[in-house]
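Student: Build me a model from this:
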Amino acid sequence: MENKKETDARNNSVESASDSGPHLEHGIIKVRKHPKWFMMLQFFLCILVPTLFLAIYITEHNRSLHAAKSEITSWRLDTSTNYTMDLNYWKKQTTSEDRHYYFNISTVVEAAPDGIVRNLTVINGQYPGPLVEANAGDTLYIHVQNQMQDDPTTIHCHGLLFNQGQSFNDGAAYINQCPIPPNGGKYTYEIKLDENQWGTYWYHSHYGAQYADGVFGPLVIHSAKERALIDDYDEDIVIMVNDYYHDMANDYLPEYLGPDNENTEPTPDDGLIEGTNKFDYDSATYVVPNGDSRNVTYVNSTLPVINLDKEKKYRFRLINAGFFAPINFGIDKHVLEIIEADGTNTEKATMDSIDMSVGQRYSFFLQKPDEELSHYWMRARFDTFCFAEDNSNLNPEIDAIVTYEKNSNVDPATESWPYNGGDVQCRDLNQTLLKSLDQKVPLVSNGSTKPDVIIELDVSFLIGAYQLDRGYLNDMTYTALKNSSTMYELAFNAENNPIRVLGDSSLQTKNDGQYLLNFDKRGQIVDLVLNNYDDGAHPFHMHGHKFWVLTVGDKGYFKEEYYDPNVGKMNFDNAIARDVVGISGFGYAVLRFVVDNPGVWPFHCHIGWHIESGLMMQINELQSEYSNWSTYPQSWADLCRAIE
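Tutor: You can find the predicted model right below:
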């Protein structure tokens, strides 16, 4: 039962309420009348003021959301426009021009290419890097300003020959140049492009593991000479694929390079096409990289969409800009007609899909299927057999949508080509399927299939002092000079340096972590015979040259009898000339090049982790020529003198 105080209190409350509003009397609602001014004041206080505050809140909230969205998306490069080229413009260019590009390199906080928020190192505040274009014969200027607070940087234009007496601008840190210092350091790469070099290339930082964090982008050289060799086409589009990590690359290095790690490379968390993907995030199962305790932030991201016109003929320029992982690439129900590999035009070769090692590029014409659907899947699939450890975050298939119906959000429903997770030997594309279109393998003057010089290079990973596992070519692992670059020392101190003095006639020199092959005779033909004693595959890249891939073996080791053309093991006619080739575990390859480009050229595995582990050497080419050049920019020399 209620006590009297509670009853009186409730009655008083009812009376108070009834005095100021409607009340019930004998089942009829009666309304007490108030003056008009009182009603207007009540309306203002009860309705207008809350509405006003709500409007202010919504406006501010939307402004905050817009600001947050801008902060999240302003770093994203619009690859749908930036990676599509204006063919008419380049066709109209008939004279050599100066092409200027400006790169401001900085760190962007809280970007999310696939939805997982992390920091990136970027060019001009955006990810991925912008397309660089020029015509053969142009002079390319890349003006770099390093706005990072702590890290030096460089830019290497991967695949460019630098054969106009400018090998010092190749961009390999501590080899061709000293790095550009942080906090506003500047350097301009001036690159005179060969009139006979064209095709698909890319650029990236060649300092540490930096390009894994975003300092990379496509580079295309147009040419009327190339257009005369291939079929005409309507549109030209770059497709860039890369593996992707959810943490800064340097955070993985201590464990990877530390003791008791037998070359167990970090497996990627994801992959991107055109710099984007939609990661399938589940907070219950997601594994934070490096055992970090940081909170993971996920924002919405989208799959890339490639809009096509079914009436047009497309040239796609495909780049594997990854740090580690090979891929298998294709588009459902389409045929890829290969016309270029690493800047070399090829005889046409049709394929359903392409196997690609890191650093490689292919151009293909897209052949549409007979059945006309409006949407198809573009797929880039990682070869999981190439990974030393599992990563539960990773979906080994990266997808994009190819649509012939613009502005559609419908997911494709097409069937893919068969794929079983990859190749157990982690093999590159069969190089015998590729034939150079307008180039022949160079032979010595007497027509012999043997070269002037044969160098055998044994590839291995060995555990040495302090239980550290490092990459070796023969018995040498590369370590960078601490306060100079190899080319600076060999050019400016040719007779007095710890690496190789000019008068030394040794074909091979090994000093201070610097393994050099020394070629001083212009026009020599050299074969590098690589025997891979490691169980992992290695995509080898040569700076300053294209090499002819005479043969690649999946297993076993090269035998000299293979030089006999009757054995049929090597192509001495129209083998593909390129700058990256993959060699599978316990396999071999023979690569031929001509000594004709003065400079110091890195030769290394292009897996970023392996570069950091020392799987690199240098080709010291025509030192007697480049040590006498008077064309070194003062700004280039100053980069080394600043750290002496």
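
Student: drop to CA atoms for contacts and neighbour counts, all remaining ones
Tutor: OK.

Student: Confirm that A67 sits in a helix.
Tutor: Yes: counting by DSSP: H, G, I helix; E, B strand; the rest coil, A67 is part of a helix.

Student: Determine the number of other residues adjacent to it.
Tutor: By other CA atoms under 10 Å, 13 other residues sit near A67.

Student: what do you get for A173?
Tutor: Neighbourhood size, A173 [other CA under 10 Å]: 24.

Student: That one contacts H206, doesn't it?
Tutor: Yes: with contact defined as CA atoms under 8 Å, A173 counts as touching H206 (6.0 Å).

Student: how about this one, so we can line them up?
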Amino acid sequence: MISSIFGLLVAVILVCSSVVDAKVHTFNFTTGWVDANPDGVHPKKMIGFNGQWPVPDIHVNKGDRVQIYLTNGFEDDTVTSLHFHGMFLRLSDGNKIQMDGPSMVTQCPISPGQTFLYNFTVADQVGTYWYHAHSGAQFGDGMRGAFIIHDEDEPFHYDEDMTIQLSDLYWKPYYDVQDEFLSRFNPTGAEPIPQNLLFNNTLNATLNFEPEKTYLLRFINSGLFVSQYVSLEDHEMTIVEVDGVYVKPNTTDLLYIATGQRMSVLVKAKKADPGKNFAIMQIMDELMLDVVPKDLVRNRTHQISYNENHEKPEPFYIDDFDKATEEFYLRPLDDIELLDHYDTQITFNLSLDNLGDGVNYAMFNGVSYVHPKVPTLTTVLTSGKLATDARIYGDNVNAYVLQKDEIIEIVVNNYDSGKHPFHLHGHNFQLIQKSPEYRPEADYPEEDQDDITVPYNESAPLTPFPDYPVLRDTVVLAPSGHIVIRFKADNPGVWFFHCHLDWHLTQGLGAVFIEDPLAVQEAETLSKTYKDVCSAANIPNQGNAAGHSDDWFNLDGLPRQPKPLPSGFKAKGYIAFIISTLMALYGIYAISDYGLSETIPDDQAVYDTLKNVLDSNGVAY
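Tutor: You can find the predicted model right below:
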């Protein structure tokens, strides 16, 4: 009895001491445009906080509480929000789902002049995360920062840690790039090509090393589009963490990090000053580009500096990118076993196609995500027992209601020739299948891409399921291949599942999982901040996806994707139409110039010019 009382007192003391040690970190951020020149080549405005850019990195300890008052300081009608990438925000830790941040999923967008409070505890997560805007493609213009949760019980030793953001840079503002991308004049859906790469928001960066020290380098790909390779000259990297999960040490010379992913590595410095500095190569995955402009620099050189008086290193080049560490084969440090069955399987067939307005859209099973009229979380919290009925969430968001504690298997088959880094909010998942890339041969028409896609075959998987699958929150889906992931529905909430290549998200490549909605209702109500922000945006604080609360199955007025194109009228037809139109306009111009000219035109020259234009575009005549 005495020992039991003693044990209880020890537990109480430990709990109390942990509460005392926990800190509250409060930030007041006001968004706004800041004059900058990130790459030193092209001045542009970036999105900063309180008149400063880059925005600050946030460092906390496990168990700390974070309060961020985000005020929309944009002077136009730009709305915004913040997402804390990789945070679970468990209700059991006293958190609220409305802190997750994606606009019209777990909150209303913040209108100019309005303030939203993000208030949550980082109870049991550690490692490398980041925070970023989740409205449009704003984080591409700099509204992003690292979010590091330090762990006093880290299972490895180092002397110093460094956080490194890898990103891509567009010289035009994100809204102009987005408008040009989502246009009928871009019928193939070719992603915008960035003008540069950034390493910690700059070019020609330097990491200062001291002999005999060990460094933890936390890499975060916070870009909008391209995956990136990283290699260090004459220094090995030992991977010890991915997406906030410790992994068994894996030594490599080459990292591959997709947008949204994080990877931490240990690097041992030389035992003495080596008499030189060493190159860090940051390399764009050019296979993701539809076209490679001649002036695009795809390899950027930075340096590890042992002495500033040493000369800057020369770049080196990678001959074989296949030797980059493959995420599928990483293994959790704690030997977390495979979830050996599933209760519910959700299959997404991914495709990109043109719809009736001529714009190229991204789709799951033919449905392109379109924001509802009220946030999905609002519908959960105001619908009572109907919250378990997927119909009230609309047919425009790929909504799935998940039951408490069931094992969910998600299959994504890629009927597209591009890579897609998929991110799941609110969970880590086990990656149990990942196909290689399947690319068309040179003589195989790319428009027949569907014919080479290899979907997941449950009766004959490509590889045996790993006993201890890698755990992470963002994974790369290979061209024309597939992925299979599993997780346990043990975190009630409204969780977005989407491509983190942000141009694809703007095309509609997303789904929403409504997990144990009745448990959400029991634990959470809409805060005053939430309601005020919605009211300021003229968004109802109750109702189904279409904003109706008198009839929860009435979806009249629900925003939906455009209707399909007429049969057979696809991207190739649009291209032919545009070329034909240009030729017709040129023909009219030539005839007018011929007829109105005060001089006698050279008939043969006019004929030859028209013939050359038609020949160069493959137009028969």
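
Student: overall similarity of the pair, as a TM-score.
Tutor: Remark: TM-score between the superposed chains equals 0.77 [TM-score structural alignment, normalised by the length of structure 2]; 499 aligned residues with a CA RMSD of 2.2 Å.

Student: picking that back up, got any residues that touch both of A173 and H206 of structure 1?
Tutor: Taking CA atoms under 8 Å, 6 or more residues apart in numbering as the contact rule, A173 of structure 1 and H206 both touch 153-154.

Student: Only the buried residues of the helix or strand that E226 of structure 1 is a member of, if you could.
Tutor: Using DSSP states H and E, E226 of structure 1 sits in helix 224-229. Residues of helix 224-229 of structure 1 classed as buried: 224, 226 (neighbour count, 16 or more other CA atoms under 10 Å).

Student: What range does the helix or strand just after that helix cover in structure 2?
Tutor: Downstream of helix 224-229 of structure 1, the first helix or strand assigned by DSSP H and E is strand 235-244. Mapping strand 235-244 of structure 1 onto structure 2 (TM-score structural alignment) gives residues 160-169.

Student: And the contacts of the matching stretch?
Tutor: Against stretch 160-169 of structure 2 from outside (CA under 8 Å, 6+ apart): 140-141, 146, 194-201, 213-226, 228.

Student: Quick one: average offset of that stretch versus structure 1, please.
Tutor: For stretch 160-169 of structure 2, the mean deviation from structure 1 after alignment is 0.7 Å (mean CA distance after the TM-score superposition for structure 1).

Student: And that stretch, how far out from the chain middle?
Tutor: Distance, stretch centre to chain centre, for stretch 160-169 of structure 2: 16 Å (CA atoms, centre = their mean, to the nearest Å).

Student: If you count neighbours, what's buried in it?
Tutor: For stretch 160-169 of structure 2, burial by neighbour count (16+ other CA under 10 Å) applies to 163-169.

Student: L526 of structure 2 versus the alignment partner in structure 2 of T188 of structure 1, what's the distance?
Tutor: Here T188 of structure 1 is matched to L117 in structure 2, going by TM-score structural alignment. Note on L117 of structure 2: its distance to L526 of structure 2, by CA to CA, to the nearest Å, is 12 Å.

Student: and if you look at I392 of structure 2?
Tutor: Using CA to CA, we find I392 of structure 2 at a distance of 19 Å from L526 of structure 2.

Student: Out of the contacts of stretch 160-169 of structure 2, name the ones that lie in strands.
Tutor: 146, 196-199, 214-221, 228 (DSSP state E).

Student: returning to that earlier point: make a markdown table out of the buried residues of stretch 160-169 of structure 2 and add distance to E314 of structure 2.
Tutor: As requested, the buried residues of stretch 160-169 of structure 2 are exported to a markdown table (distance: CA to CA, whole Å):
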| residue | distance to E314 of structure 2 |
| --- | --- |
| T163 | 24 |
| I164 | 21 |
| Q165 | 22 |
| L166 | 20 |
| S167 | 22 |
| D168 | 22 |
| L169 | 23 |
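
Student: ok, the residues you listed vs Q125 of structure 2, which is closest?
Tutor: Nearest to Q125 of structure 2, judged by CA to CA, of the buried residues of stretch 160-169 of structure 2 is T163 at 17.5 Å.
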